[in-house]
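Enquirer: any chance you could fold what I've pasted below:
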Amino acid sequence: MNTLTNGQAEQLIQLFADRYIRKDYDAFLDLFADDIIFEFPYSQEPNPRRLDGKAALKPYLENLEKVLEITSFTPPVIHVAADAPVFFAQFEASGKLLMTGQPYEQSYISVVKVQENGRIVHYQDYWNPLAAT
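Expert: Coordinates of the predicted model:
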């Protein structure tokens, strides 16, 4: 896939959000290549900065659901790269921190690279770790 349309990127990020909120992790993981690289550049210890492969992503999701419940995502603002299978998505999430019951409000910017088969091969998740404390 050399380029993406705005519609393809919007559909992919919508599936991402819907499947995550429903906690349908098998369907969520189907959005990714087996060798997905999932990065969290602003992550702080003890959280990982990088996950390699679906085998690492699945237990991460299962642990995350014990700490955080996201109940909604805003519609994304999508920016598609001109000559690459890459898009940028800006969106917000709301939910709660399960250990404290405090609200969780987060702004995200994600950089997403997609393979020819439409699966995500690289996902960079830029979020504010202070919102999770």
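
Enquirer: can we go C-alpha only for contacts and neighbour counts from here?
Expert: Will do.

Enquirer: quick check: longest helix in the protein by residues?
Expert: helix 6-21 (DSSP state H).

Enquirer: I have a second one here; can you model it like the first so I can compare?
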Amino acid sequence: MTLPTAPADLYRHGLQLLLEKNISGWVDLWDESGVLEFPFAPQGWPERLEGRQAVADYMRHYPDHVDVHDFQDVKVHHTTAPETIVVEMRGVGRLVESDAPFDMTYIAVVTVKDGRITSYRDYWNPLAVRQPGADFIGTNR
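Expert: Down below sits the predicted model:
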């Protein structure tokens, strides 16, 4: 299968992989030295992951924590830099441990070069998935 190389197409393909719980396929979209940043990371959570392997390690248990059923209202905004897009969307599903509903609005700034994600800034609110009596839902906590 030939992967899409345009940023918007690659991003949408990545969303489908996440819905399929294909984390390794999603990680394969990353450049070897890609950077994933979380500008709103709470204390004790990673703010920056450097390299495909760090992204893979972080995402490995994602489906064990969040069961995303759909990405809704996906809006891709093109920027003056053709390799960079800004994406608005909602992820809906459930939190696996508590079976509580999951409904999160995201904004992401994504850069793709040579058909691979080189930079991904994920502006999500980790406070929105806090479970009563539990630590934050995190893929590496």
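
Enquirer: got the contact list for the longest helix of the first structure?
Expert: 25, 27-28, 31, 70-73, 76, 78-80, 87, 89 (CA atoms under 8 Å, 6 or more residues apart in numbering).

Enquirer: check which residues of it are buried.
Expert: Buried residues in helix 6-21 of the first structure, counted by 16 or more other CA atoms under 10 Å: A9, E10, L12, I13, Q14, F16, A17, D18, R19, Y20, I21.

Enquirer: which residue in the second structure aligns with S43 of the first structure?
Expert: Aligned counterpart of S43 of the first structure in the second structure: A41 (TM-score structural alignment).

Enquirer: repeat for D26 of the first structure
Expert: By TM-score structural alignment, D26 of the first structure lines up with S24.

Enquirer: which among the contacts of helix 6-21 of the first structure gets closest to N63 of the first structure?
Expert: When those are compared for distance to N63 of the first structure (CA to CA), Y25 wins out at 12.1 Å.

Enquirer: centroid-nearest residue for the second structure?
Expert: Closest residue to the average C-alpha location of the second structure: D122 at 6.7 Å, with CA atoms, centre = their mean.

Enquirer: what's the match for it in the first structure?
Expert: By TM-score structural alignment, D122 of the second structure lines up with D125.

Enquirer: tell me which element that match is part of?
Expert: strand 120-127 (DSSP states H and E).

Enquirer: what's that strand packed up against?
Expert: Under the contact definition 3 or more CA pairs under 8 Å, 6 or more residues apart in numbering; DSSP states H and E, strand 120-127 of the first structure sits against strand 32-39, strand 103-114.

Enquirer: how near is the aligned residue in the first structure for G14 of the second structure to F28 of the first structure?
Expert: Aligned against the first structure by TM-score structural alignment, G14 of the second structure finds its counterpart in F16. Noted for F16 of the first structure: a distance of 6 Å to F28 of the first structure, by CA to CA, to the nearest Å.

Enquirer: cool, P85 of the first structure as well?
Expert: 20 Å.

Enquirer: try L51 of the first structure
Expert: Distance from L51 of the first structure to F28 of the first structure, by CA to CA: 15 Å.

Enquirer: ok, Y104 of the first structure next?
Expert: As defined by CA to CA, Y104 of the first structure lies at a distance of 21 Å from F28 of the first structure.

Enquirer: tell me the secondary structure at the match of S43 of the first structure.
Expert: Put simply, A41 of the second structure is coil when judged by DSSP: H, G, I helix; E, B strand; the rest coil.

Enquirer: what's the neighbour count on the residue nearest to it when sequence neighbours are not counted?
Expert: Counting by CA to CA, 6 or more residues apart in numbering, E47 is the residue found nearest to A41 of the second structure once chain neighbours are left out, at 5.6 Å. By other CA atoms under 10 Å, the residues close to E47 of the second structure number 15.

Enquirer: check contacts around E47 of the second structure.
Expert: With CA under 8 Å, 6+ apart, E47 of the second structure has these contacts: E37, F38, P39, F40, A41.
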